[in-house]
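Participant: model the structure of this input:
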Amino acid sequence: MNRNALAIALSLVLAAPLAASLPHAAVAGSKAAMSTGDVVDGAMASADHETLVAAVKAAGLVDTLKGRGPFTVFAPTDAAFEALPAGTVDTLLQPQNKAKLGSVLTYHVVPGKVDATTLAGQIQAGNGSARLTTVEGEALVARLDGSTVTLTDAQGNTARVTAADVMQSNGVIHVIDTVLMP
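Facilitator: So this is what the prediction gives:
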C-alpha cells in the first residue's frame, strides 16, 4: 500500500470517532477540518479529555500549548487516565509533583505538525516503525497494527490512536487510548 493510500485509510478509520468527541472539529470528507482554536481549545472542547485539560492546567502548560507551535498532541482520553493504577492521577495533580506531571504531559507532545499522512510516511520510510522525539526529550515508537497506529513508550506500554487529524490553529491532535510514560 502506498503512503497516500495508507494515510487515506488511516483517516477514514480514525477521523469520524474524534469528530463526535471534539465538537469544534467538523469532519470534511475523510479528515477532520481545521478548528479556529489551538490544541488546548481542542482538548477543552472534548467531553472525553477533562482529565487531560485539568492536568495541563495543573502543570502550568496552558500558555505553552497555546503558543505558536506547531505541536502534535497525542491526547489520552479520560478512560485512559482512569486505567492508570489507583491514585496515580491524584498523586500527579498534587503541587509537589508538578515537574513529574509536566514530564508525563510533554511526553505526549511532539514538536511540529505530524498528521496521519506524515506519520504513515515516516512509518513506511522506517521499514515499519518511526521514532518520534517528544518535547519531554524521550522517544515514542510509532507502528502500524493493521490500519491502527500504535505508539510504544519508554516503559513498553502501547497506546492505540483511536482518532486522528484533528487540525487546530497551532497543530494537530490525535486521540489515544493509553497514558504514555517516559
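Participant: from here on, contacts and neighbour counts on C-alpha atoms
Facilitator: OK.
Participant: and the helix ranked longest in the chain, what does it pack against?
Facilitator: Within the chain, and with DSSP state H defining each element, the longest helix by residue count is helix 3-21. Under the contact criterion of 3 or more C-alpha pairs under 8 Å, 6 or more residues apart in numbering; DSSP states H and E, helix 3-21 touches strand 27-28, strand 31-32, helix 116-125, strand 158-168.
Participant: one more to line up against the first:
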Amino acid sequence: MKKNSFLSIVFSITFLMGTAACAQTTPTQGNTQDSSTQTPGAAGRESRVGSQGVSTGKDLAASASMSPNHTMLASALKVANQNSRMAAGTNYTVFAPTNDAFNKLPSGTMEKLLTPAYKQKLMGILGTHVVQGNLMAADLQDGQQLTTLSGEKLTVSKQADKVMLKDAQGNTATVIMADIKATNGVAHSVDTVLMPSK
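Facilitator: Predicted structure coming up:
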C-alpha cells in the first residue's frame, strides 16, 4: 500500500512537471530573475536554485499536463501499474528524473526495467525519488540526509546556487528545475536517475 502511494505521487508529478513546463516561467511573487534562468534545462542550461517558483494551484494528482521532458518516467510508472491518485492532504517532495537522466543509464537498462520480471526493482528505483514533506530548494542544506519513502538515504550537497543529491551508490543528481509547487507538495527536476542501495 505504501509503495502504491509513493509511486502514485511520482506519477502525478509528471503531470505537475508538464504544467510547469507549459507555464515555463511564471515566477512567484518577488522573483525578479530573467526568464533565461527559468528554462527547464532542455538546452543544457542549469536553472538557479529558487529561480523556478512555478505554482500549478492544483494538487499533484490533479495537475493536468504531462511534461515532454519526463515521458520516460511516465512510461516507467505505467509499467509499474502506478496510475492511481494519491490523497491530496499529504505533502511530498519529488525529485523527478528527466528523459536525459534515463538516457544516461547503461545501454539496455531501461528496456530491462520495463519488463515484468524487473517490476520490483523499478518500483525501488522510482521510490528513491520521493521524500515526505514539502522541501523547497532553499530548505535543503549542505550535508543534509533525506530519507525517501522507500527507506533509502539521499545526501544533499550545495555548491553556490546548485543543489545536488547523492544516493547510496554514489550517483549524484543535480536539480535543474527547482520549486515546482503543487497544493500538496513540490517537485524538483533532476538530471540523473538516483538508485537504491540494493
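Participant: gap between the residue most central in space within the first structure and Pro111 of the first structure?
Facilitator: Centroid-nearest residue in the first structure: Phe74, 1.0 Å away (criterion: C-alpha atoms, centre = their mean). Plainly put, Phe74 of the first structure is 11 Å away from Pro111 of the first structure if you go by C-alpha to C-alpha, to the nearest Å.
Participant: counterpart of Ala137 of the second structure in the first structure?
Facilitator: Alignment note (TM-score structural alignment): Ala137 of the second structure maps to Ala116 of the first structure.
Participant: touching, its match and Ala9? I think so.
Facilitator: No: counting by C-alpha atoms under 8 Å, Ala116 of the first structure stays clear of Ala9, with 9.6 Å between them.
Participant: Phe66 of the second structure -> the first structure?
Facilitator: Residue 66 of the second structure: Met, not Phe. So Met66 of the second structure corresponds to Ala45, using TM-score structural alignment.
Participant: where do the strands sit along the second structure?
Facilitator: Taking DSSP state E as the test, the strands found in the second structure are 92-97, 130-132, 145-147, 153-159, 162-166, 172-182, 185-190.
Participant: in the first structure, what stretch matches the fourth one?
Facilitator: On the basis of TM-score structural alignment, strand 153-159 of the second structure is assigned to residues 139-145 in the first structure.
Participant: want to try JSON lines for the strands of the second structure, with distance to Gln52 of the second structure as columns?
Facilitator: Output for the strands of the second structure, formatted as JSON lines (distance: least, C-alpha to C-alpha, whole Å):
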{"stretch": "strand 92-97", "distance to Gln52 of the second structure": "14"}
{"stretch": "strand 130-132", "distance to Gln52 of the second structure": "19"}
{"stretch": "strand 145-147", "distance to Gln52 of the second structure": "22"}
{"stretch": "strand 153-159", "distance to Gln52 of the second structure": "17"}
{"stretch": "strand 162-166", "distance to Gln52 of the second structure": "13"}
{"stretch": "strand 172-182", "distance to Gln52 of the second structure": "6"}
{"stretch": "strand 185-190", "distance to Gln52 of the second structure": "10"}
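Participant: between those, which one is nearest to Pro27 of the second structure?
Facilitator: strand 172-182 (10.3 Å; C-alpha to C-alpha).
Participant: the residue lying closest to Phe102 of the second structure once chain neighbours are set aside and Met110 of the second structure: what is the separation?
Facilitator: In space, and not counting its chain neighbours, Phe102 of the second structure is closest to Val193: 6.2 Å by C-alpha to C-alpha, 6 or more residues apart in numbering. Applying C-alpha to C-alpha, the value for Val193 of the second structure to Met110 of the second structure is 11 Å.
Participant: noted, bye for now.
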